[in-house]
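Trainee: Below is the sequence, then the predicted model.
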Amino acid sequence: MMRVKLKLISELAGVGLATVDRVLNERGGVKPETARKVLDAARRLGWGKSLPLPYRSGLRFEILLGRRELPYVAQINDAFERYRPLIDRSVTLQRTFVDDTKPHRVAEAILKARCNALIVYGQEHDAVLDAVGSITSAGVPVVTMLSDLPTTPRLAYVGIDHYKAGRASAFFMAKMARRPGPVIGLYSSFQYRAQADRIAGFRDGLRDYSPDRHATVLVEGQDDETLIRDLLSQALRSHPNAAGIYNAGAFNNAIKQTLPAVHPLDRLIIIAHGLTEDTMSMLEDETITIVIDHNIDLQVRQAIEVLNYRFGLSDKMYGATSVPFTLHMRDNV
């Protein structure tokens, strides 16, 4: 049985049985890149051993982060720094900032990456999808965070279930709204799978939890603060009986700047995503009612565990990569 398994490993890795034997039994004399091919094949076939120490050098993991000015990007960056001790000392961790609103730049950064593994956040745009397909076909595993790219051959998605988060938002909106009326749904672009799923869950949830009281008025902001302020002002003036706002994007500052001029705050239920210093402040002054947080620290930890196992740096098989979201109100921040 062992010889059969070794033969399967050698066929999958494209090397001879003697090479497989040298790698798995730590006899040395094999190039690191060849050893990683052997280990990759072995783990796909259920071999549980970690990568032998002689082959652990030279690994580079790259994280493509979004725009530096966004609070959640800073959170992710800080979290990777905190969890660096979970990564083998032989691994170089590289963080690259790229404007996620420009998919061609994200695609270019993916194709230019010189790494052994890539962690990506980006839009579900053809250029990004093609780039992920290209780099994975070259043997570089890709892990998606925050927003998935499910039609690509990525290794794993680490993040919350955004559809369920949208439904949870609809539940609280339906139960807490002070009056019937439309609910304004803000989002950047449906090319972010996360935001498309949040809005889909929210609309389905409102239909289920409050079918006769609320309808959803959608506003697409395209990640433009000036545009979203103008569109939100227009929506609130067009719907003076609005019962609430569901912010599926990153428009918290736009909400804070727009509302006092056009709408009484005490009559709106506002639900947003991402617990940051800004949203905590808005919870405390009761601008926002509920914040759904994405557990960035847990996402980063899970992503590291996925790659540790993938490269044989850990014998521990990672668990579910779906991360639970948490609810925050004024009383628990």
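Mentor: Arrived safely. Numbering: from 1, shown residues only.

Trainee: CA only for contacts and neighbour counts going forward, please
Mentor: OK.

Trainee: ok so residue 94 is a strand residue?
Mentor: Yes: counting by DSSP: H, G, I helix; E, B strand; the rest coil, residue 94 is located in a strand.

Trainee: List of residues touching whichever helix in the chain runs longest?
Mentor: Using DSSP state H to define each element, the chain has its longest helix at helix 193-209. Outside of helix 193-209, the residues that reach it under the criterion Cα atoms under 8 Å, 6 or more residues apart in numbering are 123-124, 146-149, 162-171, 173-174, 185, 187-190, 214-216, 248-249.

Trainee: distance between stretch 67-85 and the chain's centre?
Mentor: Relative to its parent chain, stretch 67-85 has a centroid offset of 13 Å by Cα atoms, centre = their mean, to the nearest Å.

Trainee: Buried residues, that stretch. List them.
Mentor: Judged by neighbour count (16 or more other Cα atoms under 10 Å), stretch 67-85 contains these buried residues: 67, 71-73, 76-77, 79-80, 84.

Trainee: List of residues touching it?
Mentor: Among residues not part of stretch 67-85, those counted as contacts by Cα under 8 Å, 6+ apart are 65-66, 95, 97-100, 274, 276, 296-297, 300-301.

Trainee: So residue 180, which state does it fall into?
Mentor: coil.

Trainee: In addition, the following structure is provided for comparison:
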Amino acid sequence: MADKIDATDIFDERGNWRSPTITEIARASGCSTATVDRVLNERPGVREVTRKRVLDAFSSLTIESSTDAASCLKIAFLSDSGAAFNQSLKEGVNAYQAAYPNLELSFHSVLTTEVKPVQFAQQIERISQDIDGLVLVAREDLTINRAVRAVTARGVPVVCVTTDLPNSRRVAYIGNDQTGAGSTAACLMGTSISSSNNRVLLVISAPYRCQEERELGFRRVLRSEYPSLTVEERVSSNDDFEYSYRNVRNYIRDHGPPGGIYNVAGGNTGIAEAIRDEGLSGEVTFIGHELNSNSRILLETGGMDFVIGHDLDREISFSIECLRASLKKQDLPNIPSMPVRIFTKYNCF
């Protein structure tokens, strides 16, 4: 037995990891300890289906031991987004790290305005060299999809949070039904916008799937339930204060004030200040996404009317659980639908 697998073998001299015992493998596989002993020592007299069951149990327990042991499971978060969302995600990751110190979590981010897909793809591949799993927030791009496929092919699972990359072979998507979120925004807009001004300005940033799905849901509900409202134009915020402020003010000066503004992206603060500086406070219904320190203040002070949010902490937790399951070669946990949350100045605490 010693020349194969010793149940008392210590793989780390400091005692952080050891191989599973025969009893543990027998319990996990549903076989007797004698059968496990035969399989591990490659002795005859065991059916192939039984041999496979024992080896699968051994593999699963080995992964579990090596990834659940202190400071063994290394997970990186990489986010391509605006400053406010990146900060919220970073705070959530830090809070999870504090609650589970046995994990080794790292956080990396790039601002929307600074992302170059080729360089971002290279960053994905570079970070993945020294981790067990990756949690990703990224725009839809062929180069980025290709990088994720290369990473997963090397055995590093990837989970997408908030915005999806369904063509990248990622393990799972954790987040809202973004089409439903956009539909919710349309319902709020349709019941809040002034009847004397039925024009809606749509604000976008970069080719994130979540933004495209939000716009799809928004337009669909406007067409079917509020046909008098029209989305007149799209302007870009680039998830940036100055960019969104300048573009919204330019739009208002060139076309006049809209009755409502729906921002599927970042840059809420810039939009709110553009509305204020144009003297339109209280006259334009402003709906955006992501409850954070900035949007909370805007709600409280009347700079925004509604914020469509989600439970980012819960999404972080589920993303890590999905990576654990993937590394253990287990079925993914049952991921519940993340509810779309509506925040006003009365419930944004």
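Mentor: Arrived safely, thanks for sending. Treat the numbers as computed from the prediction; the structure is a model and nothing was measured.

Trainee: TM-score of the superposed pair?
Mentor: For this chain pair, the superposition-based TM-score is 0.79 by TM-score structural alignment, normalised by the length of the first structure; 300 aligned residues with a Cα RMSD of 3.3 Å.

Trainee: Which stretches in the stretch 1-150 of the first structure count as strands?
Mentor: In the stretch 1-150 of the first structure, the segments counted as strands under DSSP state E, counting those that start in this stretch are 59-65, 91-97, 117-120, 142-145.

Trainee: how about those strands in JSON lines, adding distance to residue 333 of the first structure?
Mentor: Below are the strands of the stretch 1-150 of the first structure laid out as JSON lines (distance: least, Cα to Cα, whole Å):
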{"stretch": "strand 59-65", "distance to residue 333 of the first structure": "26"}
{"stretch": "strand 91-97", "distance to residue 333 of the first structure": "29"}
{"stretch": "strand 117-120", "distance to residue 333 of the first structure": "29"}
{"stretch": "strand 142-145", "distance to residue 333 of the first structure": "25"}
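
Trainee: can I get the ones you listed in CSV with mean neighbour count and distance to residue 39 of the first structure?
Mentor: Conversion of these to CSV gives the following (neighbours: other Cα atoms under 10 Å; distance: least, Cα to Cα, whole Å):
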stretch, mean neighbour count, distance to residue 39 of the first structure
strand 59-65, 21, 14
strand 91-97, 15, 17
strand 117-120, 25, 15
strand 142-145, 25, 18
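
Trainee: In helices, which of the contacts of helix 193-209 of the first structure appear?
Mentor: Of the positions in those, 162-171, 173-174 sit in helices, assigned by DSSP H.

Trainee: on that earlier part again, from the contacts of stretch 67-85 of the first structure, keep the buried residues only.
Mentor: The buried subset of those (16+ other Cα under 10 Å) comprises 65-66, 98, 100, 274, 276, 296-297, 300-301.

Trainee: Any chance of JSON lines for these, columns distance to residue 50 of the first structure?
Mentor: Rendered in JSON lines, the data for those read as follows (distance: Cα to Cα, whole Å):
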{"residue": "65", "distance to residue 50 of the first structure": "29"}
{"residue": "66", "distance to residue 50 of the first structure": "32"}
{"residue": "98", "distance to residue 50 of the first structure": "33"}
{"residue": "100", "distance to residue 50 of the first structure": "35"}
{"residue": "274", "distance to residue 50 of the first structure": "36"}
{"residue": "276", "distance to residue 50 of the first structure": "37"}
{"residue": "296", "distance to residue 50 of the first structure": "27"}
{"residue": "297", "distance to residue 50 of the first structure": "25"}
{"residue": "300", "distance to residue 50 of the first structure": "21"}
{"residue": "301", "distance to residue 50 of the first structure": "19"}
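
Trainee: List just the nearest of these to residue 324 of the first structure.
Mentor: Of all those, residue 324 of the first structure sits closest to residue 296, with 10.4 Å by Cα to Cα.

Trainee: Now do the contacts for the closest one.
Mentor: Taking Cα under 8 Å, 6+ apart as the criterion, residue 296 of the first structure is in contact with 75-76, 79.

Trainee: what residue of the second structure matches up with it?
Mentor: Matched across to the second structure, residue 296 of the first structure falls on residue 312, judged by TM-score structural alignment.

Trainee: Repeat that for residue 163 of the first structure.
Mentor: In the superposition onto the second structure, residue 163 of the first structure corresponds to residue 179 when matched by TM-score structural alignment.

Trainee: Check the spacing between that match and residue 305 of the second structure real quick.
Mentor: As defined by Cα to Cα, to the nearest Å, residue 179 of the second structure lies at a distance of 20 Å from residue 305 of the second structure.

Trainee: Then residue 248 of the second structure?
Mentor: 17 Å.

Trainee: And those two? Which one has more around it.
Mentor: Set side by side, residue 248 of the second structure and residue 305 show unequal neighbour counts under other Cα atoms under 10 Å, the larger going to residue 248 at 27 against 21.

Trainee: Which residue of the first structure is paired with that one in the alignment?
Mentor: Superposed on the first structure with TM-score structural alignment, residue 248 of the second structure falls opposite residue 232.

Trainee: Work out for me the element its match sits within.
Mentor: Assigned by DSSP states H and E, residue 232 of the first structure belongs to helix 225-238.

Trainee: Now find how far off-centre that helix is within its chain.
Mentor: Offset of helix 225-238 of the first structure from its chain centre (Cα atoms, centre = their mean): 28 Å.

Trainee: Mind picking the one among the buried residues of stretch 67-85 of the first structure that's closest to residue 23 of the first structure?
Mentor: Each of the buried residues of stretch 67-85 of the first structure was checked against residue 23 of the first structure using Cα to Cα; the closest is residue 84, at 27.1 Å.

Trainee: ok, now how distant is the counterpart of that closest one in the second structure from residue 63 of the second structure?
Mentor: Taking TM-score structural alignment, residue 84 of the first structure has residue 97 as its aligned residue in the second structure. Residue 97 of the second structure sits at a distance of 21 Å from residue 63 of the second structure (criterion: Cα to Cα).

Trainee: try residue 109 of the second structure
Mentor: The span separating residue 109 of the second structure from residue 63 of the second structure equals 29 Å under the rule Cα to Cα.

Trainee: do residue 144 of the second structure as well
Mentor: Relative to residue 63 of the second structure, residue 144 of the second structure is positioned 28 Å away (Cα to Cα).

Trainee: Having no further points to raise, I will conclude here.
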